[in-house]
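In: Sequence and predicted structure, then a few things I'm wondering about:
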Amino acid sequence: MEHTTEYIIYLLSKSKLEKLSDEEQLQLDSWRLNAASNQDICDMLDNKELLARDLKGLSAYDWETSFETFEQEHLGTPKTISPYRRIWLYGIAAMLIGAFTLFFTHYLTDSSYQDSPDVKILPARTAGTIYLKNGDSITISPKDTMLSFTSLPAREAKGNDSLLISTPKGGKMAVLLPDGTKVWMNAETQLDYYEMDSLRQVRLIGEAYFEVAKRYSPSGEQPKLKPFIVQTGNIHVTVLGTHFNVKANRNLSDFRTTLYEGKVRVQQGERQIILSPGEEAYMNTGRIQRRGIDTEIGNALKEGYFIFNSERLSVIMEDISAWYNVNVVYLDHEIKSEKFEGMLSRNSRLKDIINVLESTGKVNFKFKENTIYVDKKRSN
């Protein structure tokens, strides 16, 4: 198969404009899987922030000549298409070719890494947005501690039985929900909360620690039991009043519910697990399983720690990426499965976190702007 740089640029460009043919997709997949560095390039091309910086160099790029060459060598007989749309597609494709060319040149030839992360990279601070049912939104600033809906102006607090709360990369938030439940949200987390007559429900992507209000008394009514359910994908965590942590990425490859007080039921289809304090439900080969945990360590998210208990490096770096708002690129993909243990403050400088991981002698890190490059430790 043809794996020249020019042809790969063409395939990458076309993949952003229209669907590749089966043969083209096979060629691109073959090239991507041929080397870890090729996969890294694809990962970085999907990073809009990195690509945007390279697009700034397009003003000096001869895109017309580039596209003429691109068309002659690779497009062959053009499809029947309106002149105006053809011009538009050519312009976009030419811009992407220029961007990809700059990208290849920059990332395949530039080896000027830094030994330490930029000192401007800081731990997560309070930041996020709350979208209210009435259409208003509230932007959270670093000076806020725990936002309580009981302290909001009457116009904003009224009728909030439905809320959407999100934190960005590099952000965190603590919020007191309308029912009195306290929630500590990790970076890059989305929480969709709503109430019905029979229950309170949260849809969660990311990680949050919950202290659920057992008895809910709206508007001074007689307190009543109202189940609280956290849904993430096809998994439901049901409680009446308890302290627990839920972590789940979008595809549930990293899912866990950790119980500190009370009881919860974790359900996945017909399968369900009842957890007691000191137990955790987690995902194993697509099914939820149970295991014990050390509750004396305390809750990592609420109490401000990273706790790695035989944790895969890929999971650790996902947490670091979200907390410090950095990008992560692997120069060696085998290192992803290496496991680490440790307990570190979430207020630590990124350099301190990196130093602890490197002290194991398993992994090496390099830095460039806002990106961490992860490699296996090489023997001298």
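Out: Received it, and whenever you're ready, just let me know what you need.

In: For the rest of this, base every contact and every neighbour count on C-alpha atoms.
Out: OK.

In: What residues sit buried inside the top helix by length along the chain?
Out: For the chain, the helix with the greatest residue count under DSSP state H is helix 83-109. Buried residues in helix 83-109, counted by 16 or more other Cα atoms under 10 Å: 90, 93-104.

In: Kindly report the same for stretch 299-317.
Out: Applying a neighbour-count criterion of 16+ other Cα under 10 Å, one finds 299-302, 305-308, 312-314, 316-317 buried in stretch 299-317.

In: which one of the residues you listed is nearest residue 288?
Out: Residue 288 has its nearest neighbour among those in residue 312, at 18.1 Å by Cα to Cα.

In: sorry, back to before: helix or strand next in line after the longest helix of the chain, which one?
Out: Helices and strands here follow DSSP states H and E; after helix 83-109, the next one along the chain is strand 125-126.

In: That next one - contacts with which helices or strands?
Out: strand 171-176 (3 or more Cα pairs under 8 Å, 6 or more residues apart in numbering; DSSP states H and E).

In: other SSEs contacting the next helix-or-strand element following the strand it packs on?
Out: Scanning forward in sequence from strand 171-176 by DSSP H and E, the next helix or strand is strand 182-185. Strand 182-185 is packed against strand 171-176, strand 200-211, with contacts defined by 3+ Cα pairs under 8 Å, 6+ apart.

In: could those go into JSON lines alongside mean neighbour count and distance to residue 231?
Out: Listed next are the helices and strands packed on strand 182-185 as JSON lines, based on neighbours: other Cα atoms under 10 Å; distance: least, Cα to Cα, whole Å:
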{"stretch": "strand 171-176", "mean neighbour count": "23", "distance to residue 231": "18"}
{"stretch": "strand 200-211", "mean neighbour count": "21", "distance to residue 231": "5"}
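
In: Alongside the first one, take a look at this:
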Amino acid sequence: MTKDRLLLLLTAYLEDNLLPEDYRVLVDYLHEKGHEQVLDEAIVSIMDELDLTTDMPIPSDEIYQGIIQDSRFKESAHLSFQRKRHPKKRPWLLVATAAIGLILVLFGGWFLSYVNNGSTNWQTSSVASSNITPGGKKAILTLADGTCIALDSTANKEVAVQGNMHIRATRGRLIYASDVKKSKESNQELLNTIATPTGGEYQVVLPDGTKVWLNSASSISYPLVFSENERRLSMKGEVYFEVAADKSNPFVVDVAGVQIDVLGTHFNVCAYADDKLIKTTLVQGSVQVRRGEERHLLKPGQQAQTSLTAEKTEIVSVDLEETLAWKNGNFFFNSEPLERVMKKISRWYDVEIEYKGNFEGKRLDGTISKAEDIRQLLAGFEKTKIARFTIKGRRVIVMN
């Protein structure tokens, strides 16, 4: 096999576009004797493409083991493989981080030691030394009596009983259930709050069957049993709702002086205090956003942007894929200012952000999984030349 052919196969592999039949060709070639020199030359070409150079020997055996043991290609004896569905828009960030992933994961300690020896000017040595992990399913449930219960993805048990309501945590989801209607009025006075920390997210099934997803650093407060006239709760941060239909009992969300009226619908509310803006996005159904005498009825695909610093609300059409990316396990950047991007990184990875330099006008486009290691994520950012990054403890330093 020629170096150019091998380079095409390796490139398709790191971009997650390698077909099963091409994977078999690649593995068959790597089983042949004498492949090491051509493989080394192909890897050097990839390193050159990434602006990396080294005089250290390339560990062909380690790279070979990394490829042939790839679990994605072992779903059957025939190596059947269903490729991941990449976003239709802005795929560059996935490709960039995949390239870094090939270096960091397949080349393992060889590359890290080479970087730490200062053999490159690509400024990733500090990024590669972090123990920071992505966020996960975790939250704190505060009961009406002030009792706090820690929740995580492993919980699978009844965590509390209040009145006639049983509260159960099941693998990242909190469920309220009652088989009796006695003492309904007294239960309306019992207020519960569930809050996610930075680096956390959680799902709740409310007493009326409404499903709620909380993003990082978010919370909702709600009665144990809703009243007969309305279902009202308050929230902070970012929350996605799938409201159980009940025309006789409207659903109301209070957030920073804004009221959202719902009958039965799917919508997202993003209201982080430091964003200075409440974004209410309708996915399905109909909602009305109101503040004082101001009223706005939304259609699916529309977003109400209510300023927290000025008395105005603007209605815009948005990309629902972008709005719901967090709920679906992704970051989605659509010409997004770098500082706003780093806010999302800060909330999910539970890190502080420090800036050294002026980043006005710097924007990112791309989609990437929230499960990505922060080292690969930042290395992908660096590949775009937008900034350089250093990690010190739980602080990410952004530099020109």
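Out: Sure thing, it's come through. These numbers were taken from a predicted model, which means no experiment stands behind them.

In: State the TM-score obtained for the two superposed chains.
Out: After superposition, the two chains reach a TM-score of 0.61 (TM-score structural alignment, normalised by the length of the first structure), with 253 aligned residues with a Cα RMSD of 2.8 Å.

In: picking up where we left off before, which residues in the second structure does the longest helix of the first structure align to?
Out: Per the alignment by TM-score structural alignment, helix 83-109 of the first structure matches no residues in the second structure.

In: now do stretch 199-210 of the first structure
Out: Residue span in the second structure matched to stretch 199-210 of the first structure, by TM-score structural alignment: 230-241.

In: likewise stretch 263-276 of the first structure?
Out: With TM-score structural alignment as the criterion, stretch 263-276 of the first structure aligns to 286-299.

In: Also stretch 343-350 of the first structure?
Out: Going by TM-score structural alignment: stretch 343-350 of the first structure matches residues 367-374.

In: dump the residue contacts of the closest residue to residue 143 of the first structure other than its chain neighbours.
Out: Closest residue in space to residue 143 of the first structure, ignoring its immediate chain neighbours: residue 126 at 7.4 Å, by Cα to Cα, 6 or more residues apart in numbering. For residue 126 of the first structure, the contacting residues are 140, 141, 142, 143, 144, 145, 171, 172, 173, by Cα atoms under 8 Å, 6 or more residues apart in numbering.

In: just to revisit the earlier point, closest one to residue 85 of the first structure among the helices and strands packed on strand 182-185 of the first structure?
Out: Short answer: strand 200-211, nearest of these by Cα to Cα, at 38.8 Å.

In: Show me what the helix or strand that the closest one is followed by is packed against.
Out: Using DSSP H and E, the helix or strand that follows strand 200-211 of the first structure towards the C-terminus is strand 215-216. Secondary-structure packing of strand 215-216 of the first structure (3+ Cα pairs under 8 Å, 6+ apart): strand 224-225.

In: what's the strand it packs on in contact with?
Out: Contacts of strand 224-225 of the first structure (Cα under 8 Å, 6+ apart): 214, 215, 216, 217, 240.

In: What is the neighbour count of the first one?
Out: Other residues within reach of residue 214 of the first structure by the criterion other Cα atoms under 10 Å amount to 19.

In: show me what contacts the residue lying closest to it once chain neighbours are set aside?
Out: Sequence neighbours aside, residue 241 is the residue nearest to residue 214 of the first structure in space, at 4.1 Å (criterion: Cα to Cα, 6+ apart). Neighbouring residues of residue 241 of the first structure by Cα under 8 Å, 6+ apart: 211, 212, 213, 214, 215, 228, 262, 263.

In: again, only this time at 10 Å
Out: 181, 210-215, 225-228, 261-264 (Cα atoms under 10 Å, 6 or more residues apart in numbering).

In: Am I right that it falls within a helix?
Out: No - according to DSSP: H, G, I helix; E, B strand; the rest coil, residue 241 of the first structure belongs to no helix; its state is coil.

In: Just tell me what it corresponds to in the second structure.
Out: Using TM-score structural alignment, the equivalent of residue 241 of the first structure in the second structure is residue 264.

In: follow-up on the earlier one: nearest to residue 351 of the first structure among the contacts of residue 241 of the first structure?
Out: Proximity of the contacts of residue 241 of the first structure to residue 351 of the first structure, judged by Cα to Cα, is greatest for residue 210, which lies at 30.2 Å.

In: OK, contacts around residue 146 of the first structure?
Out: Contacts for residue 146 of the first structure were tallied using Cα under 10 Å, 6+ apart; they are 126, 140, 173, 174, 175, 176, 182, 183, 184.

In: Distance to residue 83 of the first structure for those residues - can I get that in a markdown table?
Out: Formatted as a markdown table, these follow (distance: Cα to Cα, whole Å):
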| residue | distance to residue 83 of the first structure |
| --- | --- |
| 126 | 51 |
| 140 | 48 |
| 173 | 51 |
| 174 | 54 |
| 175 | 54 |
| 176 | 57 |
| 182 | 58 |
| 183 | 55 |
| 184 | 55 |
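
In: count of residues packed around the counterpart of residue 226 of the first structure in the second structure?
Out: In the second structure, residue 226 of the first structure lines up with residue 249, judged by TM-score structural alignment. By other Cα under 10 Å, 17 other residues sit near residue 249 of the second structure.
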